[in-house]
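**Student:** Dropping a prediction and its sequence here:
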Amino acid sequence: MPELSIQLLCNSRYFSGFSVISVTPLHGGLSQRLYQVQYRNDDELKSVVVRCIQDAQLAREEYELMQHAMDLAPRLRTIEDVDIDDGAFSIIVMDFIEGDLAKDCELSTLQLTTIATQLTRLHQSLPSCPIKRPSVNKLRLIDDYWQLIEQPSLQDVTRFNSAVALVNSLTFDNDALIHGDLNLSNLIVGSDSIIWLDWEYASVGDAYFDYATLVVEAPNRLEQAIITALQKAGNTVIDSKRLTRFKLYYALVSWLWCLGCMQRAKTQTPQLTAAFCKYQQAVDQLTADICASDNSL
């Protein structure tokens, strides 16, 4: 996909009547699919966020999922296809949200409660959701990622085999609408709201996947507070053993993804290196914790 530019945006219907001033990649996660666009409408300078997607059907599904999520997602302006160099991609234009990424915030108990309540509402909204993307085969995804790793080290092979042996027995309940990428880089904390970005992986799935993602991505000291908030919001009891194995699954998939990116990248960014180390440490620690727990029985 080409980089989004002022020239490309001027070819779109939405921006055709405006003077586009700047296009800035937003580095919330490890990819650059979101851009802040500043433009001038008469004498007023305005900002929006533009999401770029190559697949038109996936773009339309993501747009409708964000509409369904309502106040969890930014307010949507439009979706349209843009032709570039005999090719095409889709853009979703949405409000620019003033605030800080949750990963850069000291999240309060009230904010954790808000996130837990939002997540519970999303999970329970599956029956009314107009788009029901089927869940991918989660266990097969591990093998798919592993096949992309070139000449893994003996240590990586041992790490992979040990972790896979512990998650192969996982069952995935497809009874919730999950966000699928609940990284704290995808949550914007505003003055009076918390807005969720990057709905690319939203699908029918298991609520525990979102729980595990949130817990792994948050600082360790917040784990119990997050679990307490989730249990209260959902009026449920979270199975700690099941959650731990889902945490290992999420950490393993994320480690494999980072390992593959590092092998393919010509240069390794500090952000990618930090993420790789974080997930590798999580895989090792969770594998050790589960083995110790199993051995104590």
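**Tutor:** Cool, the structure landed.
**Student:** alpha carbons only for contacts and neighbour counts from here, please
**Tutor:** Noted.
**Student:** got the contact list for the residue nearest to the spatial centre of the chain?
**Tutor:** Nearest to the geometric centre of the chain sits residue 181, at 2.3 Å (C-alpha atoms, centre = their mean). Residues in contact with residue 181 (C-alpha atoms under 8 Å, 6 or more residues apart in numbering) are 198-199, 201-202, 210, 213.
**Student:** any idea which element it lies in?
**Tutor:** Using DSSP states H and E, residue 181 falls within no helix or strand.
**Student:** swap in residue 290?
**Tutor:** Assigned by DSSP H and E, residue 290 belongs to helix 270-295.
**Student:** what's the answer for residue 64, then?
**Tutor:** Residue 64 belongs to helix 56-69 when assigned by DSSP H and E.
**Student:** Which positions in that helix come out as buried?
**Tutor:** With burial defined by 16 or more other C-alpha atoms under 10 Å, the residues of helix 56-69 counted as buried are 56, 59-69.
**Student:** cool, stretch 83-98 as well?
**Tutor:** Neighbour counts using 16+ other C-alpha under 10 Å place 89-97 of stretch 83-98 among the buried residues.
**Student:** and what of stretch 115-128?
**Tutor:** Applying a neighbour-count criterion of 16+ other C-alpha under 10 Å, the buried positions in stretch 115-128 are 115-124, 126.
**Student:** Second structure follows, compare the two:
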Amino acid sequence: MQNDELIRLLKTPLGLTEDAIVYPLSGGAINRSYYLNDDSKEFMVKEFQGESSLCIDRQERFELQLSLFNKHLAPKPIYLSVDTGIYVEQWIKQHTSQMLLVFDDRHIHTLATALTRVHKSNIKAKLVDLPKEWHQYLTTLVNPSLCLVDEITKETEKWIRGRELASHDQVFCHNDLVWAHLCVPTKLILDWEYAGIGNRYFDILSCAKVNNLNTQQHDLLLTTYAKKNNIPINVVYDGCSQQASFMELTYQLWHQAVGIAPKI
């Protein structure tokens, strides 16, 4: 979308003046993001794309983020267009320290602290129904292999059994906790598109995956999380082992559905 068209669409709902300016931002695998400034008012604007491939109810996400804002976990949501294609939230200034070249122990501890904070938050949200997501992704693929279909069927049965046996590990999860989604100075967390009630160990593995942690960093994340949550480390490793195939299948299907090659 052109910048002037975006300003025109947001002029009335946000009460913009003629001095409003908008800049496209880098990042984001699917959606387009913009910084909108109007004198002293600043906004983060997102233009959602590829919605047919995703299982996201934008109105429900807006209401969830409002709950997260009230818990001091997320920026304040401000506006969602009628067609749910344009979303606006409070602008949170990111610092250059948010862009890491190398993770050190301090960063891993910060990730573990953020995961713990999210998991211990008392947020009412929908269940993250992984089989539903898998089947939605599958419908977007042209001629998926029988092997993939069989894998989804087997993993669905395994997921249902596992959820019943590990109900105590069902907590509120972010599920996309890449470092850039942490605003360390404010302790706010960004981009809650995939959040919901799910298995804590899936969230931990997802965090390790999106941050491309190596084996040593991965182990430190699990160890630090175990200590912060008073969970025996062997229990954390067992939980992650049980969720590993779910996480890998989810990311494989997501990348295929949205047409983005996974990072090697």
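**Tutor:** Arrived safely, thanks for sending. Given the structure is predicted, the values throughout are model-derived calculations rather than measurements.
**Student:** For the helix holding residue 64 of structure 1, give me the average deviation versus structure 2.
**Tutor:** Mean deviation of helix 56-69 of structure 1 relative to structure 2 after superposition (mean C-alpha distance after the TM-score superposition for structure 1): 3.1 Å.
**Student:** The next helix or strand after that helix vs helix 56-69, what angle?
**Tutor:** Next along the chain after helix 56-69 of structure 1, taking DSSP H and E as the criterion, comes strand 76-84. Comparing the axes of strand 76-84 of structure 1 and helix 56-69 via axes from the mean of the first three to the mean of the last three C-alpha atoms, to 10 degrees yields an angle of 170 degrees.
**Student:** which other helices and strands contact the next helix or strand after strand 76-84 of structure 1?
**Tutor:** The helix or strand immediately downstream of strand 76-84 of structure 1 is strand 87-95, counting by DSSP H and E. Contacts defined by 3 or more C-alpha pairs under 8 Å, 6 or more residues apart in numbering; DSSP states H and E place strand 87-95 of structure 1 against strand 44-53, helix 56-69, strand 76-84.
**Student:** what's the closest of the ones you listed to residue 247 of structure 1?
**Tutor:** Of all those, the one in closest proximity to residue 247 of structure 1, counting by C-alpha to C-alpha, is helix 56-69 (24.9 Å).
**Student:** next one: the closest one to chain centre, how far?
**Tutor:** 15 Å (C-alpha atoms, centre = their mean, to the nearest Å).
**Student:** residues making contact with that helix?
**Tutor:** 53, 72-74, 76, 79, 81, 89-92, 122, 129-131, 199-200, 202.
**Student:** so that helix versus strand 87-95, what angle?
**Tutor:** On the basis of the same axes, to 10 degrees, helix 56-69 of structure 1 is oriented at 10 degrees to strand 87-95.
**Student:** Strand 44-53 and helix 56-69 of structure 1, what's the angle between them?
**Tutor:** Interaxial angle, helix 56-69 of structure 1 versus strand 44-53 (the same axes, to 10 degrees): 120 degrees.
**Student:** thinking again about what came up before, map the residue nearest to the centre of structure 1 onto structure 2.
**Tutor:** Here residue 181 of structure 1 is matched to residue 176 in structure 2, going by TM-score structural alignment.
**Student:** next one: residue 233 of structure 1
**Tutor:** Superposed on structure 2 with TM-score structural alignment, residue 233 of structure 1 falls opposite residue 228.
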